[in-house]
Every structure is written in C-alpha cells, then in structure tokens.
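> give me a 3D structure for the following:
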Amino acid sequence: MLDNFKTHITKHFPYLLTSKVAIASSGGIDSMVLTYLCHQLQINIEVLHCNFQLRGAASNEDEIFLQQQTEMLKIPFYSVLFDTDDYAKKHKVSTQIAARELRYQWFKAQKEILSFEYLLTAHHADDNLETFLINFSRGTGIDGLTGIPEINDFIVRPLLPFSRDDIFQYALQQNIKWREDSSNAETKYLRNKFRHDLIPKLKEINPGILKSFENTKNHLKGASEILNNHIDILRLDVFNKRGDEVVVPISALEKLLPKETYLYYLFKDYGFKEPSDLVSITESQSGKQLFSDTHRLIKNRDEIIITPLIDNVNPSHFFINKEQASVVAPIKLSIDLVGRIKEEDQHTIYVDREKLKFPLKLRKWENGDYFYPFGMEGKKKLSKFFKDEKYSLISKENQWLLCDSENTIIWVVGKRADNRFKVTERTEKILKIHFIDA
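Got it, this is the predicted structure:
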C-alpha cells in the first residue's frame, strides 16, 4: 500500500511532500495508517486530536494513546478537550453535528496558530460509498451524489482511493496499533447502519462494488461539471449586479424549463434549496420574501432581488451637533456655512441654519413619515414618494433621512429636500449639506 500511496501523492498532491501538514486523528485505524504512511514518506506532519468526552474514560485513553504513539514517532501532537454535550444543548444540534462544528472550528484556529498549510483527514473509499448512499437515501441533487471531495479548501483526503480492507491489511502487516471506538459498532447512527447492514450485502452481491461506485462517481462528477458550467453561463446572462444586490428579471426565469430544476441550481449557492418556494415567489405579489442562512430574496415588481444578510451591528440613528463639520456613518455628509448658493443637485442642498433644531439626526424611514418636497405644494407621505419614485423594498430600507431634533425631515438624502428649510431672502446663515456617495 505504501508504494500505491506514494504514487497517488506524487501524482495528485505533490505539494504535500514539501509542505507543513497536519493530520486529524482520532486514534482509530484509518487515521493511524494515514499517519504512518505520511511518516514513511517523510512528510512534515503534526497530529491534531479532539477529545469530545463522549465515551467516558475511553475518550481520555484515546488521547493518551495518541500522545504516546506520536512521541514514539517524534511527531508534534496537539489536543483539545470539548464539552460536546453542553455545546449540543446550547446550540440545539445533534451530538454528531456538535462534534463536527467543534472540530472544524478548532482546526481552522490551529491552522492560524501552527501555520500548517493543509489538514489531512483519513476518509477512504468505503466512507465515500457510505456518504453517497446517505445522500441518496435522503434525496439530493447531482452534487450530493459525487462523493466526498478530495480537496476542500485547506482539507485534503489522500486515502479516498483506498478501501477499508486495504487499510486494515496494511495495519496488520506493519503492526500498527490503533484504538477501537465502540460507538462505531452501534447501529443507532445512520452511517453505521449502512456500514454494518447494507454495504456488506452489496459487497456480497457485487464484490467489485467499490470499483463500480468509483466509475459511477466519476461519470456523475463529469455530468455535474457540465451542469455547473451551464448554470454559471446562464447566471452571467440573467443575474445583474447592482451594488450589493443581485437583480434577476422574472421574464428570464419564466423561459426556463424544467422551471423548478433551473431555479434550484441558479439559487442554491445563495442558500435557497426549496424549488417549490422559489417557484412560488416568482408568481407572488411584490414584497414577498424568502430567507436563507446567508441571503434574502425579494420579489419586487417584475424582478427578484438577492441581498446578503448583514448583522445589524450599526445603530439606526446618528446624531449631528452644531459644531460638527461632517458625519461618517453608513453614509458621509459634509456640513459647511457658506456665503451664497452655488451649485445645487441631488447630492447637495442649501438650508436656512436658523430653521434647524439641533442635534440633527440621520435615521431610516418609519411608517407615517411625511415631508414637504422642495418645489412642490403641500406635504407628501414618504411611502407615496417611494412608490412614485419606484423604490424597491431594498431601496426603501437603505434610504437615509436627515431630520432635526423634533424628527422633522429636512432631506430624503440624495433625493429631495424639504421645502420648510429652504433658503429665502430673509436667510442670514446658509448651511450647505453635501452627501458623498462612496
């Protein structure tokens, strides 16, 4: 196996031979064999171990065993202790998901601390088949049937071409010691049910099932690449970037058949994976919204708008005192006393300073807001102004208002000033307010 492993590394991952590499190890047979193989190839490795405290004394014994083995091989060893059950309860996730989140968070942190370039995991061909069957049983798109990726960001899985039996035989031949995890024998976990019940039967029916699966996986991976290339080209054609927004004309989506399939692949990268919801929003009234973990999708008249979800860490109100010459909030305003009116445009207004009640306030619009638009008679509800100006829901949310201390609107910033603060013949102090549109 060593020769085959060396050939595989040299052909597909030659950079590992000259890089600083970490190995995620449980102390089980797979990660111990991976450690020995890399050690034999003189790869610069260190071992990372997570103690999840899920198996009582056995969890601590795993850690002690690994520490002894790495000391014997003169390999740096790092471990961490997790209260996995507590994390699962606090975050309302299963124990398996909690362990996964904890270990990958720690691996990313260790990458920065220890400055290794790649993290190796010991996933092998049988793991790949199990993942395929799990995804297949739950229902998935074509990407879910292409198996575990060999490379994902900084994580590399060099044992994927090798079977569980290959690994077991090598461990016996080389007298490699390992720890048995008793939970691997329990069939309460779905993966273990496939591992102990279904896959042995498949191997009995077809002893070459792993090879057959490898061929099928490669065909699916090729088909997935063709599909993804087509979707990328289509996105370039119909997804239009507008600042932080992505705007998609619904008319372009209506031409695509089968509609649900196209919508799934077009929007899944934004976290929207329910085709029926996507179809529904294209046929709904304006203002309908969908949320994923990372994005918001909004129906706005004859288009779909996608925006990233941003934590609202900034206050919604910003105050401006008399002495301030500028304010830098999510938008930037400059404020100057001037002798006369020069140029005036949407980005610049001139107001009578004596009519202003300080401190001024920058805020977002609220229901019931109204103002007296400059150049018009009477007042107008801001909601009506937005409608007349054909604002989208996103545009309404992003619009800033400059108000006085009594919440009276002075300026719909960048759009229209209020008539009540205009400069007249009786004005003694003219204040120029300029919006810098970054």
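> going forward, measure contacts and count neighbours with C-alpha atoms only.
Noted.
> buried sites along the helix or strand that contains Val246?
In this structure, Val246 sits in strand 245-249 according to DSSP states H and E. Buried residues in strand 245-249, counted by 16 or more other C-alpha atoms under 10 Å: Glu245, Val246, Val247, Val248, Pro249.
> tell me the one of those residues nearest Asp165?
Here the nearest of those to Asp165, counting by C-alpha to C-alpha, is Val246; it sits at 49.4 Å.
> Leu297 versus that closest one, what's the distance?
Distance from Val246 to Leu297, counting by C-alpha to C-alpha, to the nearest Å: 9 Å.
> any common contacting residues for those two?
Applying C-alpha atoms under 8 Å, 6 or more residues apart in numbering, one finds that Val246 and Leu297 are jointly contacted by Ile305, Ile306, Thr307.
> residues contacting Glu101?
Under the criterion of C-alpha under 8 Å, 6+ apart, Glu101 has no contact partners.
> longest helix in this protein, by number of residues?
Ranked by residue count, the top helix of the chain under DSSP state H comes out as helix 209-238.
> mind putting the buried residues of strand 245-249 into CSV with distance to Asp143?
Shown next, in CSV, are the buried residues of strand 245-249 (distance: C-alpha to C-alpha, whole Å):
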residue, distance to Asp143
Glu245, 27
Val246, 24
Val247, 26
Val248, 24
Pro249, 27
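> compare with the first, here's sequence two:
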Amino acid sequence: MSLDLTQNIRRHGFKRLLLAVSGGLDSICLAHYFIENRDALGIEWLGIAHVHHGLREGTADRDAAFVEAFARKHNVPFFLKKLDGVELKNAEGSLEEKARDARYKALVEVFNETEDPRLRGDDNKDVIVTAHHAGDQAETMYMRLRRGTTLAGLRGIQPLRALDSIGHTCASRCGVTQQASLLIINHQSKFIYRPFLNVTRKELLAYARENNLTWCEDESNADVKFARNKVRHDLLPLLERECPGAKAQLCRIAELADRAYAKVIAKGEAVFDSILVKQDPSTPLRFAQDDTHTITLDKKKLNKILREHADADLSEMFRLWVAEQGFRFPIGFFYGPKEPAHVKIPHRAAYRKRSVAKIGHTIKICEFCTPEEAQKFVSCE
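Presented below is the predicted three-dimensional model:
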C-alpha cells in the first residue's frame, strides 16, 4: 500500500484509534498496517477490539483467541466483547443487520470504557477503524442499486461517519438491546473510519504475503443464504464476467455520487437554513417527551422560499436537507405536484419513529423512541 494512504489518514489528525479486528484477511492487514505505521500516522493510543457474536461454535472462540494472540504479539491492548447469540437470533429482523448493529454498539462501548481523561474535550480525535475495502463497497452499491436507492444511497459506504449522540437518552429509557442503532453513544467526538475503501482484496492479499501475515477464515462468510454473501460469491462475479471492470465502476459511481451529494447539501443549506427556529430550552416541546430530538421550522419563511422557487422542484433537496438534520423520510414524503416548488408539508404525519406537525406558525419535526410515540404525537389535537 502506497504512501498516499498514509498521507490520507494523517490529514484527519486522529489520535486515539480502536481497530475492529475479526481475524480475517482484511482486518489483520488493517491492524498490521496501523501498528507498523503508528508513529508516521501520529497515533497516540492504539487498541484492538474483537466482537464475539455468539453465533458460531468452536471457530468463533478460535478467532477471538487468534486476534488476542496477534494483539499480544504486537504489544497492543486487546478488548473482547461477547454478545448474546441466542438473543440476536430470536430478535425480529435480518440477522445480518442485527449482528452489524450490535457489533457497532459493542465497539462504541469498548471505546467509552477505554476513554483517556487526559484527551477528554479534544474533539474529533477518537475513531473506531474498520477494514471495509473496495469489494465491500462494490457489494453495497450492487445491493442498493438492485433494490432501488436515492442520491444519498448511491454514495455507498462512507469512509468517515460521525457517531451522533441522538438516541442515547431514548435508549436508556426504552431499554434498547444488542440490536440497537449505532447512533447510541455518549458524545459526538467519535467516528467510524474506513481507510481501505479504495484498496482491493488483491492488494490486501499481496500485502499479507509481503508481510508474512496469517488470518482466519470465517466459514459463515461462504453461506450464500445471507444476502451479502450471495452477492459476493455468485452475483458480482457473474456481473464481472459479463462486464469486466464492473466492480471498479460501482466504486467509481459511489465517489461521483458523494461529490454530487455534497453540492446538493451545500445548496440545501444555503436555501433552507434560514427557516430553522432556535429552540428556547425554557419552553420544551408541547406533547413531546423531554428527550425527544426536535427541530422547529418557520412556516412563513418556508412558504416564502417555496414561492420564490415556484418553477423548481425542491422536494428532494428539502428531504435530503431534513435528513442531514437527523430525520430520514422516504422519497415522496414531501412531494406535492400542486404545491409551490413541489414541496408538500403534511399537517400531521408520522413515519416510523419520526413525525411532522404544523403547530401555529411553525413546523415541528420530531424523533421519538418508538413508532407508537410518534403516532400518538401527531394524533394529539
């Protein structure tokens, strides 16, 4: 891997890194790379975390022991987090998604437990690092394109993602379990960082051989009953045979969409930021719980903007801008062809845990702990 990768990592200025290491090829390469280059990268503290999902017998224990031995060999602090596999299997929803969310939550918990008081308050210096690579990006893009996606979805896996504090208070009150969203965190100074998104598996294999690295193979990664594994082993190889270079093109699309998205959001901020009403902490939102995440919009200012752009369709820009404020709604939620600028704000409506309500001269957009609370809020008179 080239010096360009080191320079790209250094520009972020991260000081405390927790490496998520499963024991597979990609994560072992990740761990070795950061350990070997920690001085060049300006790293002050480095740790390795392994999440044992409790879903595999025998080999999962082997993987945990392997990663621990690797960490000890390189004199790096090791942290093991064991999850309740039975709970994961019995909970509703996709096992892949539940395991992923539980894994991120476990990594956040490990990092919070190892926080260095000397660095507290030094924002944006803590980061959880994962080994997602170009193959993972291509798989994600293929899956999103197949099921349908938006401009935001076309960005694929993001190399750097902030962990938001939204949801922390709701989590404690609602008793969120292992499959809780990765939004649950104590503060906003931590990120998920994926520095290998432009590195191919072929390059990882070459790096491992060059440095005499060994790794573990997770047999569940070959089970094509899981959607991503089927894409990885069957569908993407078929596409690559039919259209050589397809995986690289999928990654390229993600890069282009990310640039376009940034421009759309910048324009959305210029258009809509003036409609945000600063919430007075002494006047809590009526009908909502104290820990509800809320933004308030000035209805009159919004209507003025829509009239000024009556010949344009601002619905998708508005939806993306609202999503950047922390509230995701489906395509078409704010679309009204008979409205000025094609943005329709429902009088009262709920979507999952989020709600929109016109109250007096304002528009309240709220995030609740449960869909029931969101529905109850919009049903109030």
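> before we move on, the earlier item: okay, the angle between the longest helix of structure 1 and strand 245-249?
Counting by axes from the mean of the first three to the mean of the last three C-alpha atoms, to 10 degrees, helix 209-238 of structure 1 lies at 90 degrees to strand 245-249.
> post-alignment, helix 209-238 of structure 1 versus structure 2, mean distance?
Its match in structure 2 and helix 209-238 of structure 1 itself, once the structures are fitted together, sit a mean 2.4 Å apart by mean C-alpha distance after the TM-score superposition for structure 1.
> contacts for the helix or strand that that helix is followed by?
As assigned by DSSP H and E, the chain's next helix or strand after helix 209-238 of structure 1 is strand 240-242. Counting contacts by C-alpha under 8 Å, 6+ apart, the residues outside strand 240-242 of structure 1 that touch it are Val246, Val247, Val248.
> just these now: which is nearest Asp336 of structure 1?
Comparing the contacts of strand 240-242 of structure 1 against Asp336 of structure 1 with C-alpha to C-alpha places Val246 closest, at 36.5 Å.
> any idea what the closest one aligns with in structure 2?
Using TM-score structural alignment to pair residues, one finds that Val246 of structure 1 aligns to Leu297 in structure 2.
> right, and its match touches Ile275 too?
Yes - taking C-alpha atoms under 8 Å as the contact criterion, Leu297 of structure 2 and Ile275 are neighbours in contact, 5.3 Å apart.
> what residues does the match of Val246 of structure 1 make contact with?
By C-alpha under 8 Å, 6+ apart, the contact list for Leu297 of structure 2 reads Ile275, Leu276, Val277, Thr362, Ile363, Lys364.
> ranking by neighbours, what's the top pick from those residues?
Using other C-alpha atoms under 10 Å as the neighbour criterion, Ile363 leads the contacts of Leu297 of structure 2 with 24 neighbours.
> what's the nearest residue to that one if we skip its chain neighbours?
Excluding its sequence neighbours, the residue lying closest to Ile363 of structure 2 (C-alpha to C-alpha, 6 or more residues apart in numbering) is Leu297, at 5.0 Å.
> check Phe272 of structure 1 too.
Closest residue to Phe272 of structure 1 apart from its sequence neighbours, by C-alpha to C-alpha, 6+ apart: Ser292 at 5.9 Å.
> could you do Glu186 of structure 1 as well?
Asn192 (6.6 Å).
> what about the counterpart of that neighbour in structure 2, which helix or strand?
In structure 2, the residue paired with Asn192 of structure 1 according to TM-score structural alignment is Asn229. Here Asn229 of structure 2 sits within helix 227-230, counting by DSSP H and E.
> got it, and Phe377 of structure 2?
Phe377 of structure 2 belongs to helix 371-379 when elements are defined using DSSP H and E.
> name the surrounding residues that touch that helix.
Where contact means C-alpha under 8 Å, 6+ apart, the residues beyond helix 371-379 of structure 2 that reach it are 287-288, 348-357, 366-368.
> top of those residues by neighbour count?
The member of those that has the most neighbours, counting by other C-alpha under 10 Å, is Glu367 with 27 neighbours.
> what distance do you get for the closest residue to Ala323 of structure 2 other than its chain neighbours to Thr149 of structure 2?
By the measure of C-alpha to C-alpha, 6+ apart, the closest residue to Ala323 of structure 2 outside its immediate chain neighbours is Phe329, 7.2 Å from it. As for Phe329 of structure 2, its distance to Thr149 of structure 2 is 13 Å (criterion: C-alpha to C-alpha).
> next one: Tyr207 of structure 2
Spatial separation of Tyr207 of structure 2 from Thr149 of structure 2 under the definition C-alpha to C-alpha is 34 Å.
> more neighbours, those two?
Taking other C-alpha under 10 Å, Tyr207 of structure 2 and Thr149 do not tie; Tyr207 has more neighbours (18 against 14).
> aligned partner of that one in structure 1?
Counting by TM-score structural alignment, the partner of Tyr207 of structure 2 is Tyr170.
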